[in-house]
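Participant: after the sequence you'll find the predicted model.
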Amino acid sequence: MNKRLFLLIAYTCLFTAIPLCSADDNQLTDQEQSEGWQLLFNGKDYDGWKCNNGKEVASEVFDGSMQPYKSGGYLILHEKTFGNFVLKCDVKMPESCNSGIFLRVEDPANPVHTGFEIQVASGTGTSCHDFGAIYDLVPTTKNVSKGPGTWNRVEIKCLGPNISVTVNDELVCQMNADEFDLPGERAIDGDHKYKLDGKSRVIKDFARTGLLGFQDHGHPVWYKNVKVLPLP
């Protein structure tokens, strides 16, 4: 093989191995920008974010990642509200973890009972309290978490009554809220946790627009590449 041909093959292999649409952490790719994605976390500070109690976020940004732990509130919430959207982020957990990603929160003062939660948790189970489940409503079909100390890709789509969860590129949970039109009804036996004035809520009646954020449930959890694509 002559030297010129060898160099041509080497350069071809090098550049085809590097995705042309890649971007650094906490930045949008050119394709994402053209599609209308919005970057919600800049990797440097909590601009655009506050605790659900209105306080400034007290926790520090760690190595380009947001950290709800000891933030000063139960959730850190983005200032914008979203209805139909796709949210994606990378999540890393400690060895023991029970936390969540909250969506369509109606009342920041009561997010537990007025917003949906996508479970972020250590373990290998497939209940409605395991990684990727729509918390206390719909169990995950499979647990594809890479485990503690490793980044997991999460993508959540909300479109009307439909919510779907993808973890590490695998669809693991889906829900049509309109199917739960009775108080306390969920995908499995038993009553769910969502109540107002002591009465079980009807999931069909949940708001279709609200705030999104990340929970401080007593465990350090890290998030980066937090991006949202509003849908019509």
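Facilitator: Thanks, I have the structure now.
Participant: when you work out contacts or count neighbours from here on, use the C-alpha atoms and nothing else.
Facilitator: Noted.
Participant: any idea how far the residue nearest the centre of the chain is from Asp216?
Facilitator: Residue closest to the average C-alpha location in the chain (CA atoms, centre = their mean): Ile101, at 4.8 Å. With the distance defined as CA to CA, to the nearest Å, Ile101 ends up 10 Å from Asp216.
Participant: what's the answer for Lys80, then?
Facilitator: For Lys80 relative to Asp216 (CA to CA), the value is 20 Å.
Participant: same check on Glu179?
Facilitator: Taking CA to CA, one finds Glu179 at 30 Å from Asp216.
Participant: same question for Trp49.
Facilitator: 14 Å.
Participant: hey, what's in contact with both of the two?
Facilitator: With contacts defined as CA atoms under 8 Å, 6 or more residues apart in numbering, the residues adjacent to both Trp49 and Asp216 are Ile76.
Participant: before we move on, back to that, so for Glu179 and Asp216, which residue has more residues nearby?
Facilitator: Comparing Glu179 with Asp216 by other CA atoms under 10 Å, the one with more neighbours is Asp216, at 22 against 14.
Participant: from Leu14, how far out is that one?
Facilitator: In terms of CA to CA, Asp216 sits 43 Å off from Leu14.
Participant: not counting sequence-adjacent ones, nearest residue to Gly64?
Facilitator: Gly43 (4.5 Å; CA to CA, 6 or more residues apart in numbering).
Participant: please apply the same query to Tyr46.
Facilitator: Per CA to CA, 6+ apart, closest to Tyr46 is Val57, 6.9 Å.
Participant: what's near enough to touch the one you found?
Facilitator: Contacts of Val57 (CA under 8 Å, 6+ apart): Tyr46, Trp49, Lys50, Cys51, Ser71, Gly72, Gly73, Ile76.
Participant: put this next to the previous one:
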Amino acid sequence: MAKTTLSLCTLALLLSLSACQPAAQKNGEEASDAQTGEAAPLNTLTDAEQADGWKLLFNGQNADGWHVYLRDTVDGWAIENGELIALGQAGLEGLGNDIVTDAEYENFELSIEWKVSEAGNSGIFFNVVESPDYKAVYETGPEYQLIDDEGFPMELETWQHTGANYAMHPPAKKAYKPVGEFNHTRIIVNKGHVEHWLNGEKVVEYEMWTPEWETLVKEGKWKDYPAYGRAHKGHIALQDHGNQAWFRNIKLKVL
């Protein structure tokens, strides 16, 4: 009888301990794969993604494949908990610590998760030309805007909101999550056709190099930047705009 009682107590204790364990990796150690719906560890590819041609641009351990624009370092960035972090050491003009991919891309789909600090501001760029002729990535590459829409200290234009093609096309809807939560972004670039997706919603769609595009460039913020949006391929860039920003699950598929 004593042995039976002990066994029952042991079983109850084990069940109690099991119930106290958190669900598998719920607090950011595991993320849902956007393409397949499968749960996958951070910064990894599922079998389905690998078969579909996706590759990682960030392995969660180091900054291999990235460097600061016009430099061979990754100064101003850190890697913690599988996240690539802009430390916000650059000036608020966003100069100095933007990082770019070592490789260039032309037609692709980019999938990335991100969040910004309170009142934070950052961006994702593509078709960036890396040359001493241009002091910053924004002089050549279109930008998918990332910002704290609710907490930014200045009033924002519509084309400054999260998901916008910065200074060109405002987002069609608000699909961002509260500051401090990770958002999921997809950017599709295919022969001049561009789509911005945010948390499963398509928020911007446009065609590059059309008469409408040229009019927006000539009449807007980029009129004094002759190289803006001209390249048909280039580097992908993550912006350090003087605020902290976090990135993870950075994946790309060549189209």
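Facilitator: Perfect, I can see it now. Values in this document were obtained by computation on a predicted structure and should not be read as measured data.
Participant: wait, doesn't the residue nearest to the centre of the first structure sit right on Val112?
Facilitator: No. At 11.4 Å, Ile101 of the first structure does not count as touching Val112 under the criterion of CA atoms under 8 Å.
Participant: now the helices for the first structure?
Facilitator: 3-16, 30-35, 111-114 (DSSP state H).
Participant: aligned counterpart of Cys9 of the second structure in the first structure, please.
Facilitator: Here Cys9 of the second structure stays unmatched in the first structure, going by TM-score structural alignment.
Participant: hmm, I typed the wrong one, I wanted Phe108 of the second structure.
Facilitator: Checking with TM-score structural alignment, Phe108 of the second structure has Phe85 as its match.
Participant: what do you get for Asn243 of the second structure?
Facilitator: Using TM-score structural alignment, Asn243 of the second structure sits opposite His219 in the first structure.
Participant: do the same with Asn165 of the second structure
Facilitator: That one, Asn165 of the second structure, aligns with Ile134 by TM-score structural alignment.
Participant: wait, the match of Phe108 of the second structure touches Pro161, no?
Facilitator: No. Between Phe85 of the first structure and Pro161 there is no contact under CA under 8 Å: 11.9 Å.
Participant: quick check: whichever residue in the first structure pairs up with Ala119 of the second structure vs His219 of the first structure, distance?
Facilitator: If you follow Ala119 of the second structure across to the first structure using TM-score structural alignment, you land on Ser96. Plainly put, Ser96 of the first structure is 8 Å away from His219 of the first structure if you go by CA to CA.
Participant: of these two, who's got more company?
Facilitator: More neighbours surround His219 than the other of Ser96 of the first structure and His219, with 19 against 11 (other CA under 10 Å).
Participant: please report how far that one lies from Pro148 of the first structure.
Facilitator: 12 Å.
Participant: need the residues touching each of these two.
Facilitator: Taking CA under 8 Å, 6+ apart as the criterion, His219 of the first structure and Pro148 both touch Pro94, Ser96.
Participant: circling back to that earlier point, check contacts around the match of Asn243 of the second structure.
Facilitator: Tyr69, Pro94, Ser96, Cys97, Asn98, Ser99.
Participant: same list, those, but as CSV with distance to Asn168 of the first structure please.
Facilitator: Below are these laid out as CSV (distance: CA to CA, whole Å):
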residue, distance to Asn168 of the first structure
Tyr69, 24
Pro94, 18
Ser96, 20
Cys97, 18
Asn98, 19
Ser99, 18
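Participant: number of residues surrounding the equivalent of Leu40 of the first structure over in the second structure?
Facilitator: Under the alignment (TM-score structural alignment), Leu40 of the first structure pairs with Leu57 in the second structure. Around Leu57 of the second structure sit 22 other residues, with neighbours defined as other CA under 10 Å.
Participant: surely Leu57 of the second structure touches Lys253?
Facilitator: No. Using CA under 8 Å as the test, Leu57 of the second structure is too far from Lys253 to be in contact (10.1 Å).
Participant: alignment lookup: Ile188 of the second structure to the first structure.
Facilitator: Under the alignment (TM-score structural alignment), Ile188 of the second structure maps onto Lys157.
Participant: who's in contact with its match?
Facilitator: Asn84, Phe85, Val86, Leu87, Ile163, Ser164, Val165.
Participant: what about 10 Å?
Facilitator: 84-88, 163-166, 174, 228-231 (CA atoms under 10 Å, 6 or more residues apart in numbering).
Participant: so which of the residues you listed is the most crowded?
Facilitator: Val165 (24 neighbours).
Participant: now the aligned partner of Glu201 of the second structure in the first structure: closest residue in space that isn't a chain neighbour?
Facilitator: The pairwise alignment with the first structure assigns Glu201 of the second structure to Glu170, based on TM-score structural alignment. Spatial nearest neighbour of Glu170 of the first structure, chain neighbours left out: Val144 (7.6 Å); criterion: CA to CA, 6+ apart.
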